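J.: 3D model of this:
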Amino acid sequence: MKILQLNFERGWRGGERQTLLCMDRMRAQGHEVALLARKDEALAMRAREDGFTVHEFSGVAGVSNYLLRHGRSFDIKHAQTANMVTWLAALKPWLGGGLVFTRRTAFPVSARRESRTRWKWRRVDALVAISEAAAAEPRRLEIPTALIRSAIKARPFDEAHAQRFAREFTLQGQRVLATAAALTREKDPFTLLRAVARLKQERDDFVFLHLGADGDAKEESLALHKELGLGDHYVFAGFQSDVENLYRLMDVFVLSSREEALGSSVLDAFLYAVPVVASDAGGLPELLADGRGLLCPVGDDAALAVAMNRLLDDRSLRAAITERASAYVVREHDPVAMASRYLALYQEVLDRK
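T.: Next up is the predicted model:
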């Protein structure tokens, strides 16, 4: 098959990692895969470095023009983001082939947008969700939805990188808790900050690292950090490339999201044997089921603090959690299996044409 993956997001987050991993595994199975992406963003640059053909554009005019001129040359056009499926739906009469969309969010569809959202979701030939939480809204709107969970691939450990980071942030001799999440409202850094403030009242042998890009909650987060007097116990470390190396430094991974379709950063924690504390938002209960982590109610900073403290103190609990989580992620989130499921779906779409 000749496949075009479309992802127009800025930055480098879970969806971008999944797009590139999907492309890599599909190419390995003998298919011709190209990428349409935003010009000069991380996904475009990394895909090009990996030897993929990348079609880069700065805005909607360039994307539309390319799709109108070249869309029919691809058997499958796969929108990995919501803005891409909008353009595919609008241009469908001129594109030919099969259209596929992967929903990576669990946000509810507002009443005001419901009819338009239903229209564009019905325009694609196959809609995929990465979790039951992400599938809930399209299924409520009576859109047939396949479930293909995200995958994770271990990367070789760059010990020198991890050591440089540990020196830069003075982690030696400290228990390390961390999150990997942009400073956005749906990730709820405010609850996380308050939870760490509670933990600080119980112990002072730790540092909490907030790894992630800036977002719409940055200024309020910085102000709350100052108000709570967290000082060096809570460090905003910003976006870090090759963040996978840094999981080896962590004693506990924490995610406080209010909305989370799946949580690819949790999969990283599973893969690198870091015990997880998370809110019970979206798809996170699916991931942490059967003793694979500790769940707390959304927005409950007291429960989050208790869970973090418990994992820091209970070695046997940490071992049990990481053993279950490691076995699960290898079994259920394998990259080859993910790509094979997509390829089988693509073929079903083409067989119906």
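
J.: Going by C-alpha atoms from here, please, whenever you check contacts or count neighbours.
T.: Fine.

J.: what about Leu295, neighbour count?
T.: Other residues near Leu295 number 22, with proximity taken as other CA atoms under 10 Å.

J.: C-terminal to the helix or strand hosting it, which secondary structure element comes first?
T.: Using DSSP states H and E, Leu295 maps to strand 294-296. Counting by DSSP H and E, the next helix or strand C-terminal to strand 294-296 is helix 301-313.

J.: Would you do the same for the sequence below? I want to compare the two.
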Amino acid sequence: MNILQLNFENGWRGGERQTFLTMLQFREEGHTVHLLSRAGSDMGRRAREAGFVVHECKGAGGVLAFLIRQGRQYDVLHVQTGHMLTWAVLTRWLHGAPVIYSRRVAFRLKGALTRFKYRHTDLVVAISDACANSVKAVGVGHVPVIADATLPVVTDAARMAALAAGLGLAGRKVVATTSALAADKDPLMLVDAIAALKKQRDDFVFVHFGTGKLDAEVRARVAALQLQDHFVFAGYQQQVEALFGLFDVFVMSSREEGLGSSVLDAFSARVPVASTSAGGLKELLADERGLTSPPGDAAALAHNISVLLDKPHWAAGMVARAADYYEQHHRLDTMGRAYLSLFDKLLNGRRRCHIQPVSPLAAPAAPEVASQA
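T.: Predicted coordinates for the structure are as follows:
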């Protein structure tokens, strides 16, 4: 198959990592994969460095022009972001390629254009039941779930030692997260949770990996609560999963989350997880694979972190269940082959339904009623 991946994000977050990993697996399975991305994006740069053909556009006009001119050369348009979905659907009548969208967020869908584009997408695939339910709410009946995947974590001892020395982590238990400083991740609640944890104990340091729009606001909250000795900003770290061996507990504070691929890294690295139950997180952490608390509840999150720090032997069973679950359900080859199977079924269905030209002398056939996928 000739597959075009479409991602218009400028930075590098979970959705971009999943796009890149999907491209790698599709290529591994023998398919031709190109990327349509924003000019100058991290996504485009990484894909090009990995040997993929990358088509870059500065804005919507460039994307629309590319899809109109070149969309027909692809068997499948695999869309990874909302903007790209809009443009792929609006040009369908010209490029003719099937549009498949990976829905990675679970927030409520609103607006007439949103409903239109989802109902005119050939196939919407969700990464969790929470994401699938948000799509079904706008009238899309069939939404298969294919969970995100990650590569198994391989820790880097030299990097971990250097970071521990640089941040002064020696002799303290390390609690950490890897997330953007953005509203959906609720970093201000996370600061409050660390403040609550500090009232209970003084043997830990919290390390936040990531950047974002709320950076100044979060730093101000840390200062106001006098947490400078317990809350460390480590910024963006490339291949941050290689540092997970430093962590005693991994934390997610999200108020909205499609699934939470960083939790998968924690599962693979065998780090216990304390998280909110937002969106797909409760699915990942079900069956005692981690401790969950309600979104926005700083005190409950702090309590769960403390429990995991105090009971490492008890947490070991949780970690083992999580690692086994990861191996069974979230390997990259499993995810990639599930997508390719759906693509095959969609393309084969299109071929079977292809209408042959009718002789002008033949009697007109009764009109067919299309069913919504």
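
J.: How far does the strand holding Leu295 of the first structure sit from its chain's centre?
T.: Chain-centre distance of strand 294-296 of the first structure: 19 Å, with CA atoms, centre = their mean, to the nearest Å.

J.: and what of stretch 246-254 of the first structure?
T.: The answer for stretch 246-254 of the first structure is 17 Å, by CA atoms, centre = their mean.

J.: what's the matching range in the second structure for it?
T.: Counting by TM-score structural alignment, stretch 246-254 of the first structure lines up with residues 243-251 of the second structure.

J.: first vs last residue of the matching stretch, how far apart are they?
T.: The stretch stretch 243-251 of the second structure measures 14 Å between its terminal residues, going by CA to CA, to the nearest Å.

J.: Identify all contacting residues around it.
T.: Stretch 243-251 of the second structure has contacts (CA atoms under 8 Å, 6 or more residues apart in numbering) with 155-156, 159-160, 164, 173-177, 263, 265-266, 269, 271-275, 305, 308-309.

J.: And the strands in the stretch 51-200 of the first structure, which stretches?
T.: For the stretch 51-200 of the first structure, applying DSSP state E, counting those that start in this stretch gives strands covering 53-57, 76-79, 98-103, 126-129, 145-147, 175-180.

J.: Please work out which of the ones you listed is packed deepest.
T.: strand 76-79 (a mean of 27; mean count of other CA atoms under 10 Å).

J.: What's the average distance for that strand when superposed on the second structure?
T.: Following superposition, strand 76-79 of the first structure is found to deviate from the second structure by 0.5 Å on average (mean CA distance after the TM-score superposition for the first structure).

J.: Does anything pack onto that strand? Which helices or strands?
T.: Packing partners of strand 76-79 of the first structure (3 or more CA pairs under 8 Å, 6 or more residues apart in numbering; DSSP states H and E): strand 2-7, strand 98-103.

J.: now do 10 Å
T.: Packed against strand 76-79 of the first structure by the contact rule (3 or more CA pairs under 10 Å, 6 or more residues apart in numbering; DSSP states H and E) you find strand 2-7, strand 32-38, helix 82-95, strand 98-103, strand 126-129, helix 335-352.

J.: now the ones you listed in a markdown table, with distance to Arg324 of the first structure?
T.: Shown next, in a markdown table, are those (distance: least, CA to CA, whole Å):
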| stretch | distance to Arg324 of the first structure |
| --- | --- |
| strand 2-7 | 33 |
| strand 32-38 | 35 |
| helix 82-95 | 33 |
| strand 98-103 | 27 |
| strand 126-129 | 24 |
| helix 335-352 | 19 |
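
J.: coming back round to it: now distance to His70 of the first structure too, for the strands of the stretch 51-200 of the first structure, in TSV please.
T.: Output for the strands of the stretch 51-200 of the first structure, formatted as TSV (distance: least, CA to CA, whole Å):
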stretch	distance to His70 of the first structure
strand 53-57	11
strand 76-79	11
strand 98-103	14
strand 126-129	21
strand 145-147	28
strand 175-180	38
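
J.: Tell me which of these lies nearest to Met1 of the first structure.
T.: strand 76-79 (7.6 Å; CA to CA).
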